[in-house]
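A.B. asks: pasted the sequence and its predicted model underneath.
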Amino acid sequence: MEGSHSGDESGLDEEVYREAFRSTETPALIADPEFVIRDVNHGGLEFLGYELDELVGRPMTIISGDDDISDEMLDCLRRGEKWRGEFAVETQNGRNVYGTGSASPIVFDGETKGIITIFVDTTKQRQYENTSEVLSRLLRHDLRNELNIMYGHIQRAQSTTDSADADESLERARDKIVEIVHKTERARDLRNLLEKSYSASNRPVRLDIVLNNKIVEVMHEFDEAEYDFEVFPEVAVVADDLLPAAIEAVLENAVTHNDQPTPRVEVSVEVTDSAAIVSVADNGPGVPEAQRELIFGREEFDQLHHGTGISLFFADSVLSSYSGDIWVEDNDPRGAVFNIRLERP
């Protein structure tokens, strides 16, 4: 940390900067230009299991859990470039911990005075992702098989009954099984889309093109509904590749949760200096005010209050990643209006 002149500019002395570094919980260390460790913060010492004097004066490679990655990082730093990527750290007890790391040259007056590296442990995240994938696969496979068996039994029962009431009940049960299968498939698709969002970067996306494409698709899939929309303004919004799926989820919701013989969906766009607001209005049952947070999964469900499925939760999650918003209001004279606010670049 020596040679820091930022302290003079801010009114803080060198000791304050040193203490700020050491108090940071994220594991971090400082090395000299020869990659010899000169300081390790409290988070790093606790994470690695070392005392400070056991690391100071030792090469950075002492904590490397993967020589190839370590060599790549050091080569990058020798060129005066920043490095970021997957990294493995070996703790004092010899255990390898995997995560993400970054390293940057510390440059004063055009000369590299040292190196600072930061490590984020993603072990629990990896374990969660692996477990989630296994459970998801088992549920998809086992649940689908069980539902197929139930479906077969219902069909056999329908073929042997002479009771109109029993046949009607069995038909409802069969429709419900099909609905459950569709929900599991929808959950899988949305989960895969959310996983892709981790590496997606927000960028300008033409909202009018997304809306036109998705409305055509929904009109084709749900041709029993009526759709009302005009030419949308040509406007770009801050989004990524998941925006079409989020828009589709809201459009589908307007039809699938509509109790009218002919569902009607009206789509409009309002553009301001800073944002574009998409409104999707329907003639369905509306959403009671007490449930307007529940349907987006923002509050816990209970036996009396429940959401409308995962689609709106998905849309809310995606829009939040754009610093956007979604909310619902009453439609006049009947139904709901879902408003989507997206920032302009």
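C.D. replies: All right, it came through fine.
A.B. asks: use CA for all of it now, contacts and neighbours both
C.D. replies: Will do.
A.B. asks: which helix of this protein spans the most residues?
C.D. replies: The single longest helix within the chain, with elements called by DSSP state H, is helix 123-160.
A.B. asks: any buried residues in the next helix or strand after that helix, and which?
C.D. replies: Where DSSP states H and E defines the elements, the next helix or strand beyond helix 123-160 is helix 164-197. Counting neighbours by 16 or more other C-alpha atoms under 10 Å, one finds that the buried residues in helix 164-197 are 167, 170, 174, 177, 181, 184, 187, 190, 193, 194, 197.
A.B. asks: alright, now check it against this:
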Amino acid sequence: MTDGIEHRVLDDLYDALQDTVYIFDDDRVLIDANARVGDVSGRPREEFIGRPFEDLQERYVALEDHERLAAAFDRIESQDSESERLDITLKGEDGPVPVDARFVRYEGKTVMVVRNLTEQKAREQRLTELSEELDVLNRVLRHDIRNDMSVVLGWAEELEPHVDPEGREAFENIVDAVEHTVELTREVRDLVEAITRGEEFPTRPTQLDHVLGDQLAKNRKKFGHVTFTVNGDVPAVTVSGNEMLSSVLDNLLSNAVIHHDDDHPTVTVHVELDDDAAIVSVADDGPGIPDSRKTHVFGRGERGIDSPGTGIGLFLVDSLVTGYGGTVAIEDNEPRGSVFVVTLPLAEAERAEDAGA
């Protein structure tokens, strides 16, 4: 009785598979198949059972794939190969259907498992189109931003002789911010072009303490009502990053202020080294983030109620840190607030130096 129950369970599982399974005997005749057989052609399973492999291939496989498919079947049947895998095209009711075909030998039978790739191919096509659209948008935005910033710098040169001593610091802050924006457009260009070409995420050794110090100074100027503190010393190390690391740290510091519910927020930064990584913690004493939202806030377009941001800041943080080979997570602060914890791999030169110490 038990064997019968187990057999029915296996049969149900066999039919519930999303892949199509074909089993051929040594005469190359289809002797069994699961319920997915016929999904592409629209024919019932009974019409397939008992047919030889060559007949099924002739009827349902694109002509250009016949030779490759037959060769793979032969290698498995003769046990010249333990497994075979290839992409082929089936002739479906509504046109060609791309599939992934895998062959194995099992208990004297040749088993072919076929997975429909229609949805996957459609997603890949959409991603390709989206990549091209983003590349165009990136080029347009960078062009417009650079042009506008060039105009601002031009006017700044005209204005500089007329700036009185009391306004000198503010004026220089404006010029620094504009020049930094121009530099970021160049870095974004390199980043996007590398990604759209299918290259690895571009990184280079980046001095963490310098970038963090610059961003703290920038945010202290931007948010005069906020107390930014550094807990302990910031190690003078280089991490895997690039020019966009400044955007990562700027977004974390700004985010701690923008989503605060008090007139005088406190933001505390702490950096420590752990094995081959630098861990940067940015803690605030704001309202905190519920557990149910801790993973969602990094999604594209996520933002809090009444947030003045564009909704891409934390998505950018997550994407860049992941590209650097690091991680970002959110923890609860005590007695209230949130802590954003970013782990950044040390640059290769830094690791080599530590290993030799």
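C.D. replies: Arrived safely. Since the model is a prediction, treat every value here as computed from it, not as a measurement.
A.B. asks: need the TM-score between these chains.
C.D. replies: The TM-score (TM-score structural alignment, normalised by the length of the first structure) is 0.60; 291 aligned residues with a C-alpha RMSD of 5.3 Å.
A.B. asks: got the buried residues of helix 164-197 of the first structure as CSV, with distance to residue 320 of the first structure columns?
C.D. replies: As requested, those are exported to CSV (distance: C-alpha to C-alpha, whole Å):
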residue, distance to residue 320 of the first structure
167, 46
170, 42
174, 37
177, 32
181, 28
184, 24
187, 19
190, 15
193, 15
194, 12
197, 12
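A.B. asks: ok, these vs residue 338 of the first structure, which is closest?
C.D. replies: residue 190 (19.8 Å; C-alpha to C-alpha).
A.B. asks: residue boundaries of the strands in the second structure?
C.D. replies: Under the criterion DSSP state E, the second structure carries strands at the ranges 20-24, 30-33, 83-92, 95-106, 109-116, 204-207, 227-231, 238-241, 266-274, 277-284, 327-332, 338-345.
A.B. asks: I'd like those as TSV, with distance to residue 65 of the second structure and mean neighbour count appended.
C.D. replies: As requested, those are arranged in TSV below (distance: least, C-alpha to C-alpha, whole Å; neighbours: other C-alpha atoms under 10 Å):
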stretch	distance to residue 65 of the second structure	mean neighbour count
strand 20-24	18	22
strand 30-33	19	19
strand 83-92	6	17
strand 95-106	11	18
strand 109-116	14	20
strand 204-207	45	18
strand 227-231	64	15
strand 238-241	45	26
strand 266-274	53	18
strand 277-284	49	24
strand 327-332	44	18
strand 338-345	46	24
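A.B. asks: which one of the ones you listed lies nearest to residue 160 of the second structure?
C.D. replies: Going by C-alpha to C-alpha, the one of the strands of the second structure nearest residue 160 of the second structure is strand 227-231, 30.7 Å.
A.B. asks: which other residues reach the closest one?
C.D. replies: 216, 220, 264, 265, 266, 267, 268, 269, 270, 271 (C-alpha atoms under 8 Å, 6 or more residues apart in numbering).
A.B. asks: quick one on the thing from earlier: the longest helix of the first structure against the second structure, how far on average?
C.D. replies: Here the mean offset of helix 123-160 of the first structure against the second structure after fitting is 2.6 Å, by mean C-alpha distance after the TM-score superposition for the first structure.
A.B. asks: how near is the residue positioned nearest the centre of the second structure to residue 257 of the second structure?
C.D. replies: Centroid-nearest residue in the second structure, with C-alpha atoms, centre = their mean: residue 319, separated by 6.2 Å. Using C-alpha to C-alpha, to the nearest Å, we find residue 319 of the second structure at a distance of 21 Å from residue 257 of the second structure.
A.B. asks: now residue 75 of the second structure
C.D. replies: 64 Å.
A.B. asks: quick one, which of these two is more surrounded?
C.D. replies: residue 257 (24 against 17; other C-alpha atoms under 10 Å).
A.B. asks: picking up where we left off before, who's in contact with the aligned residue in the first structure for the residue nearest to the centre of the second structure?
C.D. replies: Alignment note (TM-score structural alignment): residue 319 of the second structure maps to residue 314 of the first structure. Each residue near residue 314 of the first structure by C-alpha under 8 Å, 6+ apart is listed here: 190, 246, 249.
A.B. asks: let's see 7 Å
C.D. replies: 190, 246 (C-alpha atoms under 7 Å, 6 or more residues apart in numbering).
A.B. asks: which residues in the stretch 201-345 of the first structure form helices?
C.D. replies: 207-221, 243-256, 311-321 (DSSP state H, counting those that start in this stretch).
A.B. asks: give me the buried positions along the last one.
C.D. replies: Residues 311, 312, 313, 314, 315, 316, 317, 318, 319 are the ones in helix 311-321 of the first structure that count as buried (16+ other C-alpha under 10 Å).
A.B. asks: check the second one too.
C.D. replies: Buried residues in helix 243-256 of the first structure, counted by 16+ other C-alpha under 10 Å: 243-255.
A.B. asks: got the contact list for it?
C.D. replies: 210, 214, 218, 225, 263, 265, 280, 282, 311-312, 314-315, 318.
A.B. asks: check contacts around the residue nearest to residue 306 of the first structure when sequence neighbours are not counted.
C.D. replies: Of all residues not flanking residue 306 of the first structure in the chain, residue 294 sits nearest, at 6.8 Å (C-alpha to C-alpha, 6 or more residues apart in numbering). By C-alpha under 7 Å, 6+ apart, the residues touching residue 294 of the first structure are 300, 301, 306, 307.
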